[in-house]
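Participant: test case, fold it:
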Amino acid sequence: MDYDDQVKNRMKRIEGQVRGLLKAMDEGKDCRQVVNQMTAARNALDRTAALIVSRNLEECIREEKESGGNSEDHIKDAVNLLVKSR
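Facilitator: Purely as a prediction, here's the structure:
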């Protein structure tokens, strides 16, 4: 699977969030601020994972249709992958 610039940019933003978290910890910021930033980073990772899985699933289903195959297994795999990621 090719990862386009949109996905890579999302990951760069998440990287920046994590660096900001480390800086906040080094500066002794309030627990609430740190945990809020952790939650934001985790949510961004979850959304990015969902985007990657959905794009991959779309690609797999398209290929299955072209070859006359059954896409049920791909759908189950995608759902399991998303559940596992949480």
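Participant: CA only for contacts and neighbour counts going forward, please
Facilitator: Fine.
Participant: and the helix or strand containing residue 36, what other elements does it pack with?
Facilitator: When elements are defined using DSSP states H and E, residue 36 is found to belong to helix 31-67. On a contact count with 3 or more C-alpha pairs under 8 Å, 6 or more residues apart in numbering; DSSP states H and E, helix 31-67 meets helix 5-26, helix 72-85.
Participant: could you redo the last one with a cut-off of 6 Å?
Facilitator: Helix 31-67 makes packing contacts with no helix or strand when contacts are defined by 3 or more C-alpha pairs under 6 Å, 6 or more residues apart in numbering; DSSP states H and E.
Participant: one more sequence to fold, the one below, so I can look at both together:
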Amino acid sequence: MSKKTEEMNSYSEEKDELITRLKRIEGQVRGIQRMIDEEKYCVDVLTQVAAAKAALNKVGMTVLRNHTHGCVREAVSEGENGEEIIDELMSVISKFTN
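Facilitator: The predicted structure follows:
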């Protein structure tokens, strides 16, 4: 199975839910832009930024979980270089958590 196919399979079951969440986040970000344009109270803007950030983190965790249980598990079971796979996973986790 090609890497691109593996990546698509890792979250295909939740694809519709992820797309819905991302569209909702997109709307939140547009709302934040509008709030700033309208010079809304800073605390209200920050509250919305925190909500959008939390929603985006949830999407990221879903993709990361599916990657780990799908792509990583499959690569290890197929006997690919385990150290390389773990290094790649740790790199992704590091990028995601910073």
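Participant: in the helix holding residue 36 of the first structure, what counts as buried?
Facilitator: 34, 37-38, 41-42, 44-45, 48-50, 52-54, 56-57, 61 (16 or more other C-alpha atoms under 10 Å).
Participant: what's the closest non-adjacent residue to the residue positioned nearest the centre of the second structure?
Facilitator: Closest residue to the average C-alpha location of the second structure: residue 60 at 1.9 Å, with C-alpha atoms, centre = their mean. Nearest non-adjacent residue to residue 60 of the second structure, counting by C-alpha to C-alpha, 6 or more residues apart in numbering: residue 96, 7.5 Å away.
Participant: so what's the residue count around that neighbour?
Facilitator: 12 (other C-alpha atoms under 10 Å).
Participant: alignment lookup: the residue nearest to the centre of the second structure to the first structure.
Facilitator: Mapped onto the first structure by TM-score structural alignment, residue 60 of the second structure lines up with residue 49.
Participant: cool, residue 40 of the second structure as well?
Facilitator: So, by TM-score structural alignment, residue 40 of the second structure is matched to residue 29.
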